[in-house]
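> generate coordinates for the sequence data below:
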Amino acid sequence: MKKIIITGSNGLLGQSLLNLLLQDKKEYKVFGFSRGINRSGREDFDYISLDITEEILLKEEIKNIQPNFIINTAAMTQVDDCEKEKEACDLLNVTVVKWLSEVSKEINAHLIHISTDFIFDGEKEKGYYKETDKPNPLSYYGLSKLKSEEVLTNSNIDFTILRTILVYGQVFGMSRSNIVLWVKKMLEERKEITIVEDQFRTPTYVKDLALACKISMDKKAIGVFNISSNKLLSVYEIAQQIALVFNLDKNLIKPISTSTLNQTAPRPAKTGFDLTKTNKELGFYPKSFKEDLLKFKESLS
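Next up, the predicted model:
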């Protein structure tokens, strides 16, 4: 039986992982770390209320459990907040990863870590980045995630880095929204929304990302892998497809350009992923945003 710690078990990916791994309790013994109370709506795993930015407590709990795998889903991901609160961003996105890698080395655990397309500048002509492309983050968030990757690539531990883009989905008692839920809610309330048409992404269904974590674990995959849908769309097109799939009025969606937004942190213009390595080495074949969206719609009913 594999012992697994999930940091950030209350979050979107954390809960999706719980739901996936707890389907096989003979194979996986799961421990969830999060701040405050267990918000997952599940009682069938070991929940530990923990502030992972407390180094001694974090390392003690991990050593007590002696996990085979640690899946780190905890991060500060609000891009503009990271720009304003650099110290808090560094603590959660870089320093905690350093502590996790140190304790993983000590107990010989495999660390699975989530990274982002925002480590790139979005200047690549076709927009599909490979794992080996040179990073050049535009925002402090992107820089913090790049630093967290470097912690692992410079360590002597077994690690998997899963880079992902614009994750969406729904879990129990969610504290934060995501693009699909937000667009859906606004259109259901018949509110007009403005969406950028000059930023391009390949969004990721959270259940795909959870499955990629499980595959990485089962295969003991080492290194960096891209996880996202397979077709680059403008954020405006993403919103249009949400309207289409949920039978909502797409005329309420108005296109705008990034320059009118006045965001604190700069965003890359075009970031999608080349999934060749993921297909080949993980045997995982993500689909188009529309196909994933239809699956998500089904899961809601």
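> contacts, neighbours, all on C-alpha from now
Will do.
> Three-state assignment for F31, please.
Secondary structure assignment for F31 (DSSP: H, G, I helix; E, B strand; the rest coil): strand.
> what residues are up against it?
Neighbouring residues of F31 by C-alpha atoms under 8 Å, 6 or more residues apart in numbering: K3, I4, I5, I6, F45, D46, Y47, I48.
> let's see that with 6 Å instead.
I5, D46, Y47 (C-alpha atoms under 6 Å, 6 or more residues apart in numbering).
> now render those residues as JSON lines, adding secondary structure.
Formatted as JSON lines, these follow (three-state DSSP):
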{"residue": "I5", "secondary structure": "strand"}
{"residue": "D46", "secondary structure": "strand"}
{"residue": "Y47", "secondary structure": "strand"}
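> kindly supply the PyMOL command isolating those of these that are buried.
To isolate the buried ones among the contacts of F31 in PyMOL, judged by 16 or more other C-alpha atoms under 10 Å, type:
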select buried, resi 5+47
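> let me know the closest of the contacts of F31 to L143.
Nearest to L143 out of the contacts of F31 is I5 (C-alpha to C-alpha; 25.8 Å).
> so who does that closest one touch?
Neighbour list for I5: F31, G32, I70 [criterion: C-alpha under 6 Å, 6+ apart].
> what about 8 Å?
By C-alpha under 8 Å, 6+ apart, the contact list for I5 reads V30, F31, G32, F33, I62, P67, F69, I70, I71.
> pretty sure the fourth one sits against F45.
No: in terms of C-alpha atoms under 8 Å, F33 does not count as a neighbour of F45; the distance is 10.8 Å.
> the two: which is more packed in?
F33 (26 against 13; other C-alpha atoms under 10 Å).
> distance of that one from S9?
To S9, F33 is 6 Å away according to C-alpha to C-alpha, to the nearest Å.
> export the contacts of I5 as CSV, with columns for distance to S16.
What follows is the contacts of I5, written out as CSV (distance: C-alpha to C-alpha, whole Å):
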residue, distance to S16
V30, 13
F31, 14
G32, 12
F33, 14
I62, 21
P67, 19
F69, 17
I70, 15
I71, 12
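> and this one, so I can compare the two:
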Amino acid sequence: MGKTLVVVVGGSGYLGLHLLQSLATLADNPYDIAFTYHSHLPPPPFFDAIGPLHAFKVDLQSGEGLDSISATLGQPHVVVNCAAISVPRACELNPSAATAINVPRPLIKWMSTFSDRGAPLLIHLSTDQVYEGVKSFYKEDDETNAVNMYGKSKVMAENYICSNFSSYAILRSSIIYGPHPVIPVEKTLPIQWIDGVLSSGKEIEFFHDEFRCPIYVKDVVNVILSLIRKWNSGDKCIQVVLNVGGPDRVSRVQMAEVVSELKGYDSSSIKSVSAASVNRGVASPADISMDVSKVVKLLGINPTPFKDGVQLTLESQ
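Down below sits the predicted model:
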């Protein structure tokens, strides 16, 4: 039996880089690993750190480049879609681009052409922003009523996948935080940013009335690896939507307070304000904390408590 071919779409982003590193460094080396990128191939230090990977330039709006993956490597067993326009304001400013990238029509079309061994498993990263944000601890079967274009595009993606593909795991992720990946990313990392602004000692505003369940990046990776193992073990009937968040419901103020406590900063620099007092140019849901009991029960993964994850992140600096 050959190795499992895993294709990570959007492999040069924050989660994608962490996932590729984990896949490539597993002791028994059970995977052939390919990834897609859009504009720039990661630099040589990336490949030096992780090892041999197959890289493919792909345009997700048109699907150009996807056929070269299967022409070179054959049919993938698992496709993990980490690619998205995930900055809410960017989605608001260009809704057509947000829809074109975030609703994976060309990807599904490509994956639907495989019939030799049945359809691959699609693991698709969605978001907690599919929820309206009017209550605490949303469950997967609660109504999705997004308040901004980013959330709406992700709802459209979920609906499209469920209607047009047979094997999928949709992961509604909260804020993903953790250490830097093997090479720098353009994205601002939340804990590193909080640490940076608090270290200046200057007063900085944080929202006290916007709640999330931030998740440690290695927990998200473990969820994905567990789903791949489940698929490989013969469970070919995966059709599941999972809340993928940490165990703690925290406000932005509470996030800052944890960093401040662990680093020994003066917490008086943390100014508590209402989210309503700031115009960010895009609607933001107030409370999209999630009930994560389903993923815990299905995969046996207990997400890292927020304070512990922040400690691990700061220690890695």
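> superposed, what's their TM-score?
Aligned and superposed, the two chains score 0.93 in TM-score terms (TM-score structural alignment, normalised by the length of the first structure); 296 aligned residues with a C-alpha RMSD of 1.6 Å.
> on that earlier part again, can you add distance to F246 of the first structure and give the contacts of F31 of the first structure back as a markdown table?
Shown next, in a markdown table, are these (distance: C-alpha to C-alpha, whole Å):
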| residue | distance to F246 of the first structure |
| --- | --- |
| I5 | 36 |
| D46 | 36 |
| Y47 | 35 |
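> what is the nearest of the contacts of F31 of the first structure to L13 of the first structure?
For the contacts of F31 of the first structure, the residue nearest L13 of the first structure by C-alpha to C-alpha is I5; the value is 13.2 Å.
> show me where the stretch 101-250 of the first structure has helices.
All helices of the stretch 101-250 of the first structure, identified by DSSP state H, counting those that start in this stretch, fall at 140-153, 179-188, 206-218, 235-245.
> how about F284 of the first structure: what's its closest non-neighbour residue?
Closest residue to F284 of the first structure apart from its sequence neighbours, by C-alpha to C-alpha, 6 or more residues apart in numbering: T278 at 5.9 Å.
> how about that neighbour, what's its match in the second structure?
Superposed on the second structure with TM-score structural alignment, T278 of the first structure falls opposite V295.
> and if you look at K231 of the first structure?
Under the alignment (TM-score structural alignment), K231 of the first structure pairs with D248 in the second structure.
> ok, its match to A169 of the second structure distance?
23 Å.
> these two - which one has more neighbours?
Ranked by neighbour count (other C-alpha under 10 Å), D248 of the second structure and A169 place A169 first, with 22 against 19.
> now the strands for the stretch 1-150 of the first structure?
In the stretch 1-150 of the first structure, the segments counted as strands under DSSP state E, counting those that start in this stretch are 2-7, 28-34, 46-49, 69-72, 110-116, 128-129.
> lining up the contacts of I5 of the first structure with the second structure, which overlap?
Contacts conserved in the second structure for these, using both residues aligned by TM-score structural alignment, their matches' C-alpha atoms under 8 Å: V30, F31, G32, F33, P67, F69, I70, I71.
> next, format those as TSV and append distance to P286 of the first structure.
Output for those, formatted as TSV (distance: C-alpha to C-alpha, whole Å):
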residue	distance to P286 of the first structure
V30	26
F31	28
G32	27
F33	28
P67	29
F69	24
I70	24
I71	21
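> ok, A210 of the first structure - contacts?
By C-alpha under 8 Å, 6+ apart, the contact set of A210 of the first structure is L13, S16, L17, L20.
> wait, K2 of the first structure
Taking C-alpha under 8 Å, 6+ apart, we find K2 of the first structure in contact with E27, Y28, K29, P67, N68, F69.
> counterpart of it over in the second structure?
Checking TM-score structural alignment: K2 of the first structure goes with T4.
> residues contacting stretch 67-86 of the second structure, please?
Identification of contacts with stretch 67-86 of the second structure by C-alpha under 8 Å, 6+ apart yields 4-11, 13, 15-16, 56, 91, 98, 101-102, 110, 114, 119-125, 150, 228.
> hmm, G10 of the second structure is touching Y37, no?
Yes: counting by C-alpha under 8 Å, G10 of the second structure does reach Y37; the two are 5.6 Å apart.
> look up how far V240 of the second structure lies from L298 of the second structure.
Going from L298 of the second structure to V240 of the second structure by C-alpha to C-alpha gives 10 Å.
> and for V30 of the first structure, nearest residue in space, chain neighbours not counted?
Among residues not flanking V30 of the first structure along the chain, I4 sits closest, at 5.0 Å (C-alpha to C-alpha, 6+ apart).
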